[in-house]
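Trainee: Next comes the sequence, and after it the predicted model I'd like to discuss.
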Amino acid sequence: MKLNYYATLGVTVCSLVMFTGCPVTQATHEGSRLEPVVVENLLVEPAADNQPGDAPLAQSPAVVAPTTPAESTGDALTAAEPAKEEPKPDEPKKPASDANPTVRPKADRTPRKAGDPIKITFDNIIIGMQADIAYRPWMLKDEVKELDGQRVSITGVMWGAELTRKLDSFVLLRNKECKYGPGGQADHLAKIELKPGTKTTLTAATVRVEGVLRIQPETGTDGNTWSLYVIDDAKVTVQ
């Protein structure tokens, strides 16, 4: 009888172990009766999701993969930054070319005393003539026509080689690079006629001529226009 009882109890305990997978606590004996084994928390409920107000679950720190330095390729690579456009400085206006005077300074017509000349430069009377061509009336510009017959003051250099010679007329060039005759530009010079009874000496210095400007083309021996202007009743001052 007792043998059957203990056999039945053994089967029961083995069944519990197989069902839960957990070890059984040691049994106690009181006399001849074996106390039943109490196994608590056989089933463990999964942890519930965090509810609002609960402490946040601990998270494992993110694993950062170690970085390895890039292999050297000679020159260091740097991040390309957009190039900043630097303000360009204002470019000065280019002087008008002799062949195509697009920028022409105006003659100085500021108020002056009676008899005072109009101050001009050759830039005021250049009309864009090429070398070795004949003048045609359509070439003349309106602003130059307005100066015809006006008393003007203009600076330039004398054409000629005999510096000690006394002259009552000469050719005034815009600058030393200009030519009179073949290869010259007729609007880059003027023939000067001094006041009657006066003479001057050729000089290499810059001179100022004051006189009446006239449009009076001169044709050279080659059939081309050698000079376009004449300034008569003139006086000369060395600068």
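Mentor: Ah, there it is. Residues are numbered from 1 along each chain as shown.

Trainee: make it CA atoms for all contacts and neighbour counts henceforth
Mentor: OK.

Trainee: which is the next helix or strand following the longest helix anywhere in the chain?
Mentor: Selection of the longest helix in the chain by residue count, based on DSSP state H, yields helix 2-20. Once the chain leaves helix 2-20, the next helix or strand it forms, by DSSP states H and E, is strand 29-30.

Trainee: Next one for the comparison:
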Amino acid sequence: MRLLLFALIVYSNLQAGVSQAASPPLTNPKQDQKTSSPRTSGSGEVAGKQQADRVAQVTSEKAGSKTKVEVRKSSESARAKGDINFDDLSFKIEKDAKFNSALLTDEIKKLDGVKVKLRGYILPSTLFKETNIDQFVLVRDNQECCFGPGAALFDCVIVEMVPGKTTDFVTRPVTVEGKFKIDTEKYKSPNGDGPRGASHFAIFKIDGVNVK
């Protein structure tokens, strides 16, 4: 487990660093005016257009991010058989916000200790090997946005295979079978303060008995 926790810390910090590096630098308008010259008005117009395009792009991205995604929770009959999906694990929490157990719904709490089947993708970024894997992060889809800074806390589940059981990495979706557990202590950020202020890397885990 220590290796996985180490990987979670390293990965999250790297993601936070990449995100910060990708952010456009802040400029001082007064300083720009002082250093600008009428002779460079052409380049100024180009820079202004580039900045306007950037603002338009960011605005478009923000608008797109507000698009409502249809939530499809498992039916009662499916849940009775232990068949769940990531929508069944969702609850109201802002991305990178501090986690509080009071945020969990009664439906989620009822899953604690239940044998489940959950479909998702093995996150390759936190693996130390590709075969005979005994612990990994299962995410909603195969995009990096499902884990780490800026990701929803409920979009990932830590899978720790029971003794004697392992799996191999594949790029296709897999179904994990095992006992679902809510663990709010094991995967806390160091000192409860991780990248962007998030308090946890994960709060859900499965003691995996089968991956297929």
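Mentor: Cool, the structure landed. Just so we're clear, the structure is a prediction, and the values are computed from it rather than from any experiment.

Trainee: ok, back up a step: give the buried residues for the longest helix of the first structure.
Mentor: residue 16 (16 or more other Cα atoms under 10 Å).

Trainee: do the same with stretch 161-168 of the first structure
Mentor: residue 168.

Trainee: And the contacts of it?
Mentor: Contact with stretch 161-168 of the first structure is made by 193-196, 198-204, as judged by Cα atoms under 8 Å, 6 or more residues apart in numbering.

Trainee: at 6 Å what do you get?
Mentor: 194, 199-203 (Cα atoms under 6 Å, 6 or more residues apart in numbering).

Trainee: Are any of those buried, and if so which?
Mentor: Going by neighbour count (16+ other Cα under 10 Å), the contacts of stretch 161-168 of the first structure have 194, 199-200, 202-203 buried.

Trainee: which ones among those residues are found in strands?
Mentor: 194, 200 (DSSP state E).

Trainee: Name the nearest of the buried ones among the contacts of stretch 161-168 of the first structure relative to residue 218 of the first structure.
Mentor: residue 194 (17.8 Å; Cα to Cα).

Trainee: before we move on, the earlier item: reformat the buried ones among the contacts of stretch 161-168 of the first structure as a markdown table; add distance to residue 103 of the first structure.
Mentor: Output for these, formatted as a markdown table (distance: Cα to Cα, whole Å):
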| residue | distance to residue 103 of the first structure |
| --- | --- |
| 194 | 32 |
| 199 | 36 |
| 200 | 34 |
| 202 | 32 |
| 203 | 31 |
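
Trainee: Start from the N-terminal end of the first structure and give the helices.
Mentor: Using DSSP H, helices in the first structure cover 2-20, 142-145.

Trainee: And those helices: which comes nearest residue 120 of the first structure?
Mentor: Comparing the helices of the first structure by their distance to residue 120 of the first structure (Cα to Cα), the top pick is helix 142-145, with 10.7 Å.

Trainee: List the superposition-based mean deviation of that closest one with respect to the second structure.
Mentor: In the superposition with the second structure, the average deviation recorded for helix 142-145 of the first structure is 0.8 Å (mean Cα distance after the TM-score superposition for the first structure).

Trainee: How far off centre is the strand or helix carrying residue 56 of the second structure?
Mentor: Per DSSP H and E, residue 56 of the second structure falls inside helix 41-65. When distances are taken as Cα atoms, centre = their mean, to the nearest Å, helix 41-65 of the second structure is centred 28 Å away from the chain's centroid.

Trainee: Read off where it ends up in the first structure.
Mentor: When the first structure is aligned by TM-score structural alignment, helix 41-65 of the second structure has no counterpart there.

Trainee: hmm, who's touching the longest helix of the first structure?
Mentor: Outside helix 2-20 of the first structure, not a single residue reaches it (Cα under 6 Å, 6+ apart).
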